[in-house]
Each structure stands twice: as C-alpha cells, then as structure tokens.
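**Q** sequence and predicted structure, then a few things I'm wondering about:
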Amino acid sequence: MIGVIATMKVKPDQTAPFEAAMRELVAATRANEPGVTTYHFCRSQKEPTTYVVMEMYADQATLDSHMASEWFRNAGPKLMPCLAERPVLEKFDPLEP
C-alpha cells in the first residue's frame, strides 16, 4: 500500500470551479480504479481555500495508473487555473494493514 496526501491552495474566487472539477475526478477515480482503496476530497476547517485529497493505493503500479488515467489528465486543465500555488504531494508508507 502507498498513501498520498495532496494539498492544494486555491485562489479565493476559484473555489466553486475547483470543487466541481475535483468532484468529477473523485467520482471517476472511485468508479474506475478498484486499486484505489481511499480517495477523499476535503477542505480545511481553518483555511477554506486549502484542500487535501487523502489517497491510498494498492501499490506503485496503481498509483502510476491513476496519474496516467484519462480522467486525471483531463482534470489538470480545469484545476490548474484555480490554484494559488503548486500542489504539494506527500507519499506515506502505511504501518498497519
């Protein structure tokens, strides 16, 4: 298993289109990627323009497949103009099953 937390800071006037595009990505990921065991889109309670996606992948091949998926690639042009800065991706090794 591989865990990923993607943190994204969004321009204040772009939260609605960002959330809409992310919801499409989440729905496509959940519907088409059985090796993605967790894919949760969340907004910070303290900073309403900061979002995270909490992700768990069966293995590196599953993560690579997600990053190469049509829905992930199509989300980029919708999401990137909404961002205030580059996303931060952090990978984790689970310590329990």
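**A** Right, received. Where do you want to start?
**Q** from now on I want contacts and neighbour counts done on CA atoms only, so please keep to that.
**A** Noted.
**Q** what about the helices in this structure?
**A** Remark: helices assigned in the chain by DSSP state H are 15-32, 60-68, 70-79.
**Q** residue 53: which of those is closest?
**A** Among the helices of the chain, the nearest to residue 53 by C-alpha to C-alpha is helix 15-32 (9.2 Å).
**Q** who does the closest one touch, helix- and strand-wise?
**A** Applying 3 or more C-alpha pairs under 8 Å, 6 or more residues apart in numbering; DSSP states H and E, one finds that helix 15-32 contacts strand 36-43, helix 70-79.
**Q** returning to that earlier point: same list, the helices of the chain, but as JSON lines with distance to residue 38 please.
**A** Below are these laid out as JSON lines (distance: least, C-alpha to C-alpha, whole Å):
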{"stretch": "helix 15-32", "distance to residue 38": "8"}
{"stretch": "helix 60-68", "distance to residue 38": "12"}
{"stretch": "helix 70-79", "distance to residue 38": "16"}
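**Q** one more structure, for comparison:
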Amino acid sequence: MPTTLWRLKVAPEKQNTFERLTTQLVQDVALNEPGSIFEYRRGIEDPLTYFLFLSFDDENAFQRYSTADYHIGASGQIIDCLAEPPIGDNLERF
C-alpha cells in the first residue's frame, strides 16, 4: 500500500490558486481511484504550510494516479505555487 506524507510551503501570493488546484485534484482522485486516501490539510501555526497524505490500495492504483492526465496536468501547476521544494516521507503500516 503506497503511502506518503508531503509537507508543502506555499508562496503567499499563490495560496488561492494552490487551494483551487488541490481541491480539484482531491475530487479527481476520489472519482478515479476509489479506496484511496488523498487529503490536504493546512497548518494551524503556519497557514501557508500544507500537508498531503496520500495512500493507495496497491502499486497499480498508485501508478494509474501517477500517469493520469488529471494528475500530470495539476502537478506542475501545484509545484509552481510552492515557495520551496516539498518534503516527503514514505510511510508503512506497523
């Protein structure tokens, strides 16, 4: 079950664009990858810091997501909204 947690620092002038893009991406993942967990949360202490938790049922589901047009189209635009490189950690169940 591929699972990752990302920390994303958004540029202040791009916050609205980031939230619009990520809201649409969450909807697209829900429609195309049932059973996946794909959630963004905004930090309380720093509202320009966001966290993305994503988990897919299996590697095939993750690969479908990774190569889907909706993901490819949104990812570049989302990255353009960031103030610094994202930090990600792969997670495992215990």
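**A** That came through, no problem. Keep in mind it's a predicted model, so treat the numbers as computed, not measured.
**Q** now the TM-score, please.
**A** After superposition, the two chains reach a TM-score (TM-score structural alignment, normalised by the length of structure 2) of 0.90; 94 aligned residues with a C-alpha RMSD of 1.3 Å.
**Q** one step back: tabulate the helices of structure 1 (a markdown table), appending mean neighbour count and distance to residue 45 of structure 1.
**A** Shown next, in a markdown table, are the helices of structure 1 (neighbours: other C-alpha atoms under 10 Å; distance: least, C-alpha to C-alpha, whole Å):
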| stretch | mean neighbour count | distance to residue 45 of structure 1 |
| --- | --- | --- |
| helix 15-32 | 15 | 14 |
| helix 60-68 | 14 | 28 |
| helix 70-79 | 14 | 21 |
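**Q** who wins for proximity to residue 41 of structure 1 among these?
**A** Nearest to residue 41 of structure 1 among those is helix 15-32 (7.4 Å), distances taken as C-alpha to C-alpha.
**Q** closest to residue 17 of structure 1 out of the helices and strands packed on helix 15-32 of structure 1?
**A** Comparing these under C-alpha to C-alpha, the one sitting nearest is helix 70-79, at 7.9 Å.
**Q** mean per-residue distance, that closest one to structure 2?
**A** In the superposition with structure 2, the average deviation recorded for helix 70-79 of structure 1 is 1.2 Å (mean C-alpha distance after the TM-score superposition for structure 1).
**Q** what's the answer for stretch 22-31 of structure 1, then?
**A** Here stretch 22-31 of structure 1, set against structure 2 after superposition, deviates by a mean of 0.5 Å using mean C-alpha distance after the TM-score superposition for structure 1.
**Q** how about residues contacting that stretch?
**A** Residues outside stretch 22-31 of structure 1 that contact it (C-alpha atoms under 8 Å, 6 or more residues apart in numbering): 36, 39, 40, 41, 66, 71, 72, 75, 79.
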